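A.B. asks: Okay, predicted coordinates and the sequence, questions at the end:
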Amino acid sequence: MGTPTDEDDGVAVALRDAVRTLTLDSPHNRNALSSRLVTRLYEELDRAEADPGTRAVLLTHTGNTFCAGADLSEASARDAPTDAPLGLAGLLRTLVAFPKPVVARVTGHVRAGGTGLLAACDISVAGPGATFAFTEARIGVAPAVISMPVLPRTDPRAVARYYLTGERFDAREAARIGLVTCAADDPDEALAPVLDGLRRGSPQGLAASKQLVTREVLAAFDRDTDTLAELSARLFASDEAREGMTAFLERREPEWAVRQTPAR
């Protein structure tokens, strides 16, 4: 995808043919949205916006996980920052309002907050190895902040099921419900005409066209950010969530999990 021009703290950057690729590269925590990774994404988006040679941003990943969501090691700490949900909301809104198209290439797992990152992108292509799940309810929280980009773009009946059950689903189902633009056996082949089309668009035309298709999503951010960030912070600070996060990190069932009685 081009010669890397910068790499530090979990995000590798490359610029080729007017497309700036930001590669999430934090394998130790499955590209979780740590405070440092969020900061680095902000920095690179600022650079992309200021660079007249960048026509579009391509967000992708190394390893078998696109993004695991919140960094539970950070979130479960007693001194965890209480403004983390507002920070995530700010990042997602920045992607939605970004004046240049943001495209996602996903070939691995997407969980919880990672689905919000994906939903904030304008166009997304998922490969056959991609899987998706809204796992928040299983650890005692809810997909609050990420609902702002997710709900306006997805099928409400399907999202009700996946929000509540935490079930895993594949790329074709993600495309069917609107979480991604399309599923493809070869994501790079599917992306080629997309990126070519973006290179042919004028900067002004692309920015104005993006404003038309993101209006409802931005309205959700303007209306709900404070309420949903407060809800998220309150849930993460609860005893139930602390048990859920601890259970996840210890690879065990949380205390509330009910095992199904085997049929006789």
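C.D. replies: Structure received.

A.B. asks: going forward, measure contacts and count neighbours with C-alpha atoms only.
C.D. replies: Fine.

A.B. asks: excluding its backbone neighbours, what's nearest Thr62?
C.D. replies: In this structure, Thr62 finds its nearest non-sequential neighbour in Asp25, 5.5 Å apart by Cα to Cα, 6 or more residues apart in numbering.

A.B. asks: Go ahead and confirm the one you found touches Val11.
C.D. replies: Yes - at 5.4 Å, Asp25 counts as touching Val11 under the criterion of Cα atoms under 8 Å.

A.B. asks: how about the strands of the stretch 51-200 of the chain, start to end?
C.D. replies: Here the stretch 51-200 of the chain has its strands, by DSSP state E, counting those that start in this stretch, at 56-61, 65-67, 102-106, 109-111, 123-126, 131-133, 169-170, 182-183.

A.B. asks: starting at the chain centroid, how far to the last one?
C.D. replies: It refers to strand 182-183. Relative to its chain's centre, strand 182-183 lies at 16 Å (Cα atoms, centre = their mean, to the nearest Å).

A.B. asks: Then the first one?
C.D. replies: Remark: strand 56-61 is offset 12 Å from the chain centroid, using Cα atoms, centre = their mean.

A.B. asks: tell me the angle that strand makes with strand 102-106.
C.D. replies: In this structure, strand 56-61 runs at an angle of 30 degrees to strand 102-106, with axes from the mean of the first three to the mean of the last three Cα atoms, to 10 degrees as the basis.

A.B. asks: Could you list every helix and strand that strand 56-61 packs against?
C.D. replies: Contact here means 3 or more Cα pairs under 8 Å, 6 or more residues apart in numbering; DSSP states H and E; on that basis strand 56-61 packs against strand 19-24, strand 102-106, helix 187-200.

A.B. asks: start to end distance for stretch 138-153?
C.D. replies: Length of stretch 138-153, first residue to last, Cα to Cα, to the nearest Å: 23 Å.

A.B. asks: Show me the contact partners of that stretch.
C.D. replies: Counting by Cα atoms under 8 Å, 6 or more residues apart in numbering, stretch 138-153 makes contact with 85, 88-89, 92, 96, 112-113, 115-117, 119-120, 134, 136-137, 159, 163, 166, 178-179, 216-217, 220-221, 224-225, 228-229, 231-232, 235-236, 240-245, 248, 254, all of which sit outside it.

A.B. asks: Presented hereafter is structure B, for comparison with structure A:
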Amino acid sequence: MTPIARTRARAVETLSLDATATRNALSSALVSGLADALTDCGKDPEVRAVVLTHTGTTFCAGADLRDPPAPEALVDLLRQIIELPKPVIARVTGHVRAGGLGLLAACDLAAASREATFAFTEVRIGVAPAVISLCVVPRTDPRALARYYLTGERLDPAEAVRLGLLTTTAEDVDEALSPILDGLRRSSPQALAETKRLLTAKVLETFDRDAADLTALSARLFSSAQAREGMTAFLERRDAAWVV
């Protein structure tokens, strides 16, 4: 069964991360399935925009520690979202952790309900937010980001808006998205594609410059002794050995 559910309404394709048993963690299968769905959307002239959302109470729990994708595959997926010639809008009504924040930052717009929570938890399992930095760092406030990168603390939707991770937050996320989607439906497909290219140019420069180095860093950290201890502690629901 595919981990991506698909629906369409008035030229907007909705892709839902649908692996609730793993809290929509970024497994090899989920990354591959999402990439395939995005490819279809990019080729389909009937699709004006893409909404990326989720089933269950978690948008994405980060990397699947039992079946993680290769760092290169995650880089390719993030770049695919950024380069897709159609706007991609994240719709979040649950929790977002670690690599899931890379998906959020890769999207052109992002809206979340007030119940959503966010955290860069990589440092707590012995790794770093390396690959996702390709799209997170260019789109966020650097001083505010430093706190959450270094501590792994949770932030709420209002703080995520201030940081630059979200476009907007509301009690009713669909109500908040309605005027955005209506605006996209009224816009020329050609104009949307070219305007998106203007908005993403600086982010893609970061990919061109840093992707190889950050991919290597991610692979090195995930194979380290501290990462093994951190991931084991997480799966066993205990503190890692370095916690004081």
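C.D. replies: Looks like it came in fine. The structure presented is a predicted model; accordingly, all values stated were derived computationally and were not measured.

A.B. asks: re the thing from before, now render the strands of the stretch 51-200 of structure 1 as CSV, adding mean neighbour count.
C.D. replies: Putting the strands of the stretch 51-200 of structure 1 into CSV (neighbours: other Cα atoms under 10 Å) gives the following:
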stretch, mean neighbour count
strand 56-61, 24
strand 65-67, 30
strand 102-106, 25
strand 109-111, 24
strand 123-126, 24
strand 131-133, 23
strand 169-170, 16
strand 182-183, 21
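
A.B. asks: so what corresponds to Ala220 of structure 1 in structure 2?
C.D. replies: Aligned counterpart of Ala220 of structure 1 in structure 2: Thr206 (TM-score structural alignment).

A.B. asks: need the contact list for that match.
C.D. replies: With Cα under 8 Å, 6+ apart as the criterion, the residues that contact Thr206 of structure 2 are 134-135, 138.

A.B. asks: Return the subset of these lying in helices.
C.D. replies: Counting by DSSP state H, the part of the contacts of Thr206 of structure 2 found in helices is 134-135.

A.B. asks: so how far is Ala61 of structure 2 from the residue most central in space within structure 2?
C.D. replies: When structure 2 is reduced to its mean C-alpha position, the nearest residue by Cα atoms, centre = their mean turns out to be Leu103, at 1.4 Å. Separation of Leu103 of structure 2 from Ala61 of structure 2 (Cα to Cα): 11 Å.

A.B. asks: all helices for structure 2, in order.
C.D. replies: According to DSSP H, the helices that structure 2 contains are 28-43, 71-83, 99-106, 133-136, 142-151, 157-163, 173-185, 189-222, 225-235.

A.B. asks: Show me which of the ones you listed has the highest average neighbour count.
C.D. replies: Counting by mean count of other Cα atoms under 10 Å, helix 99-106 has the highest mean neighbour count of these, with a mean of 26.

A.B. asks: Where in structure 1 does that one fall?
C.D. replies: Residues 113-120 of structure 1 are where helix 99-106 of structure 2 aligns, taking TM-score structural alignment as the criterion.

A.B. asks: can you check stretch 45-64 of structure 2 too?
C.D. replies: Here stretch 45-64 of structure 2 aligns to structure 1 at residues 52-71, judged by TM-score structural alignment.

A.B. asks: Other residues contacting the matching stretch?
C.D. replies: Against stretch 52-71 of structure 1 from outside (Cα under 8 Å, 6+ apart): 15, 18-25, 27, 29-34, 48, 100-115, 195, 198-199, 203.

A.B. asks: would Asp6 of structure 1 count as being in a strand?
C.D. replies: Yes - with the criterion set as DSSP: H, G, I helix; E, B strand; the rest coil, the secondary structure at Asp6 of structure 1 is a strand.

A.B. asks: What's Ser26 of structure 1 aligned with over in structure 2?
C.D. replies: Superposed on structure 2 with TM-score structural alignment, Ser26 of structure 1 falls opposite Ala19.

A.B. asks: rewinding a little: which one of the helices and strands packed on strand 56-61 of structure 1 lies closest to Ala174 of structure 1?
C.D. replies: strand 102-106 (11.5 Å; Cα to Cα).

A.B. asks: what's the average distance of that closest one to structure 2?
C.D. replies: After superposition onto structure 2, strand 102-106 of structure 1 lies on average 0.4 Å away from the residues it aligns with, using mean Cα distance after the TM-score superposition for structure 1.

A.B. asks: Mind giving me the packing neighbours of that strand?
C.D. replies: Other elements packing on strand 102-106 of structure 1 under the criterion 3+ Cα pairs under 8 Å, 6+ apart are strand 56-61, strand 123-126.

A.B. asks: between it and helix 203-236, how many degrees?
C.D. replies: 60 degrees.

A.B. asks: Can you tell me what sits against strand 102-106 of structure 1?
C.D. replies: Residues external to strand 102-106 of structure 1 that are found in contact with it (Cα under 8 Å, 6+ apart): 56-61, 66, 95, 118, 121-127, 130, 187.

A.B. asks: can you state the direction angle for it and helix 35-50?
C.D. replies: Using the same axes, to 10 degrees: strand 102-106 of structure 1 against helix 35-50 is 130 degrees.
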